[in-house]
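Asks: coordinates for the following, if possible.
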Amino acid sequence: MRAFGGGDDGDGHGERRPRDPVSGTMAERLSVLLDRDVGRAVRAGSSHDWDISYAELTDGTRLFVKALPRGAPPSGVLTAEARGLEWLGRTFGSPAIDVLAWDERILVLPWMEEREPTAQAAERLGHRLAGMHMTGADHFGADWPGYIGPLPMDNTPSDDWPRFYAEQRLRPYLRRALDQGALTPSDVRVVEKVVDAVPDLAGDPGPPARVHGDLWSGNVLWRERDAVLIDPAAHGGHREADLAMLALFGLPHLERVRDAYNEAAPLASGWRSRVALHQLHPLLVHVCLFGAAYRTTTLEAARTALRGG
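Replies: Here you go, the predicted model:
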């Protein structure tokens, strides 16, 4: 979500063509969805299965837009993201970004001007993340079909976190990685030992937490005084999972975030020994998306999880 650039998808001048939520320029489609005049919309590229655009209302308000390509059938991925953000947002002081509008083909968010991360912003993020988690969920999973990136994610509600994590977060992506040839049968047997041992490795998961579900550092946008979260795979889950993923690819001022989180909602004893267990899910997803480049890290995480940290 950075500055505008590139060519115009609709110049906003001259006679307005009939508005339709599917056809027409992106500016026209957004005008229908928002019921406001959009002056321009600029395509900025693509990510996974969707296009990225920047848009601007005639009053100067800037927008960030994700949309399925023209002609592509609705997949549910943008619906899942929008519902997840709205659900995460129904918490006091939620760090989730606001949703301005959405339908099954388009998601409209505020345009964010990012700042350099500071220790103070990290501390505020830790407190707000704890508040979001502790708001809780009715169950593990969610009431809508899930996605993590472009991949489907089984959100079938469950009251049993070890079984939920093993069968709905680990095993499906392990099978997919094998089918794609990114992991060998020998690799799979290593990870399956963790899948089978989740009840013994998990500790007490506590009640379902309201988790982001895909909280790597790229989904944290820093502002002057705090940070906002984007691109969730939101569901009722284990609150240690979000913190483990923040550590997986590195987050500025991570220790400050974690300390502030612990002040607001102390983590259970032994949480450090479970970091690798929680990181195994996003690593398997990365293997499915990006291939064997993540194979070694995934196997290391599996062996670490089996050792208990």
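Asks: going forward, measure contacts between C-alpha atoms and count neighbours the same way
Replies: Noted.
Asks: now the strands for the stretch 201-309 of the chain?
Replies: For the stretch 201-309 of the chain, the strands defined by DSSP state E, counting those that start in this stretch cover 209-211, 220-222, 227-229, 235-237.
Asks: deepest-packed of the ones you listed, please.
Replies: strand 209-211 (a mean of 29; mean count of other C-alpha atoms under 10 Å).
Asks: and that one, what does it pack onto?
Replies: helix 119-135, strand 235-237, helix 239-248 (3 or more C-alpha pairs under 8 Å, 6 or more residues apart in numbering; DSSP states H and E).
Asks: can you give the contact residues for the first one?
Replies: By C-alpha atoms under 8 Å, 6 or more residues apart in numbering, the surrounding residues in contact with helix 119-135 are 88, 91-95, 209-211, 222-228, 239, 252-254, 256-261, 263-265.
Asks: run the chain-centre distance for that helix.
Replies: Mean-position distance between helix 119-135 and its chain equals 17 Å (C-alpha atoms, centre = their mean, to the nearest Å).
Asks: JSON lines please, covering the helices and strands packed on strand 209-211 and showing distance to Pro185.
Replies: Converted to JSON lines, the helices and strands packed on strand 209-211 look like this (distance: least, C-alpha to C-alpha, whole Å):
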{"stretch": "helix 119-135", "distance to Pro185": "37"}
{"stretch": "strand 235-237", "distance to Pro185": "29"}
{"stretch": "helix 239-248", "distance to Pro185": "25"}
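Asks: one more sequence to fold, the one below, so I can look at both together:
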Amino acid sequence: MPGVRSRLARLLGTDVASVHDLGASHAWTLHRASLADGRDVFVKALGDSSSAGVFAAEAAGLRWLGAAGPDVPVAEVVAADERLLVLPWLPSAPPGPAAAERLGRELAALHTTSRPDVYGAPWPGFIADLPLDNTPDDRPWPRWYAERRLAPFVPLAAPHLPAADVRLVERVVDEAESLAGPSEPPSRIHGDLWSGNVRWTGERAVLIDPAAHGGHRETDLAMMALFGTPLLDRILAAYDEAAPLAAGWRARVPLHQLHPLLVHVALFGGSYRASLMDAVRAALG
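Replies: Next up, the predicted model:
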């Protein structure tokens, strides 16, 4: 931690009173730091340059999401460089109905105001420590999703899957246009909105750790359903009231879950195979 403390002090231009280790995630370590000016901050730190660019992508995504409006529920970026990402320390509180409904309304506003012109983003992306192809693209979403989010992860997941499973995943890639439902314009989406990236602070929820890009708004909602976001029914009801979803959106949830499930198979192996293949079969109908 002495290295983190000195680097943090240089980055912020202030003395650091203490740094507490919170463990590790992927290629980085996690810390809570108390600054001499009385602030507490959350710090991600890379020990080397093996994942260079990941913090720049996260910081760019948070700032880009935040630029959508004053009430966007995303964490502020205090500071960032290649080896450190610094966010405010967010107090934790149990999720409640009012905060869940507020999140639904605020997420709807994020998705439907200040829309980007194209899918993708003007910076190289990451999900966890895996690169994401954010090449901006003005083609319809299904082909962008198939080529930029599904196809690149099939070979990464393939070593953990039987050949027959790989062929079924490739079938979804080939048939994406017929599976995707009504056309939607691009939305600013979080891109990795599982329950661990929703920080409940009492009055509201704050979103952290994005893989932000111009995408399909149903993707964020499908990701929230994948690993059990608390009070999801209230979130979705408030969202749908504020920005009604296209007919049949629930049936398309498995299609949108395929990308994060492929990522999980690539990162963690065959323990996610059953979940992936259930989603593949449901997406194909």
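Asks: looking at the helices and strands packed on strand 209-211 of structure 1, which is nearest to Leu178 of structure 1?
Replies: helix 239-248 (22.6 Å; C-alpha to C-alpha).
Asks: are any of the contacts of helix 119-135 of structure 1 buried, and which?
Replies: 88, 91, 94-95, 209-211, 222-223, 226-228, 239, 254, 256-261, 264-265 (16 or more other C-alpha atoms under 10 Å).
Asks: ok, the alignment partner in structure 2 of Asp214 of structure 1 to Leu207 of structure 2 distance?
Replies: By TM-score structural alignment, Asp214 of structure 1 lines up with Asp192 in structure 2. To Leu207 of structure 2, Asp192 of structure 2 is 10 Å away according to C-alpha to C-alpha, to the nearest Å.
Asks: likewise Gly96 of structure 2?
Replies: With C-alpha to C-alpha as the criterion, Gly96 of structure 2 and Leu207 of structure 2 are 16 Å apart.
Asks: quick one, what contacts the most centrally placed residue in structure 2?
Replies: Nearest to the geometric centre of structure 2 sits Asp192, at 2.0 Å (C-alpha atoms, centre = their mean). Neighbour list for Asp192 of structure 2: Ile127, Asp209, Pro210, Ala211, Ala212, Asp220, Met223, Pro260 [criterion: C-alpha under 8 Å, 6+ apart].
Asks: so who does the aligned residue in structure 2 for Tyr173 of structure 1 touch?
Replies: Matched to structure 2 by TM-score structural alignment, Tyr173 of structure 1 sits across from Phe153. Phe153 of structure 2 makes contact with His259, Leu262, Val263, Ala266, according to C-alpha under 8 Å, 6+ apart.
Asks: most surrounded residue in the residues you listed?
Replies: In terms of neighbour count, Leu262 stands highest of the contacts of Phe153 of structure 2 at 28 neighbours, by other C-alpha atoms under 10 Å.
Asks: wait, doesn't that one sit right on Val154?
Replies: Yes: between Leu262 of structure 2 and Val154 there is a contact under C-alpha atoms under 8 Å: 7.0 Å.
Asks: what about Pro122 of structure 2, neighbour count?
Replies: Pro122 of structure 2 is flanked by 14 other residues according to other C-alpha under 10 Å.
Asks: likewise for Ser158 of structure 1?
Replies: 19.
Asks: quick one: contacts for it?
Replies: Here Ser158 of structure 1 is in contact with His139, Phe140, Gly141, Phe164 (C-alpha under 8 Å, 6+ apart).
Asks: mind running it again at 6 Å?
Replies: Contacts here follow C-alpha atoms under 6 Å, 6 or more residues apart in numbering; on that basis Ser158 of structure 1 touches His139, Phe140.
Asks: residue in structure 2 matching it?
Replies: Under the alignment by TM-score structural alignment, Ser158 of structure 1 pairs with Asp137 in structure 2.
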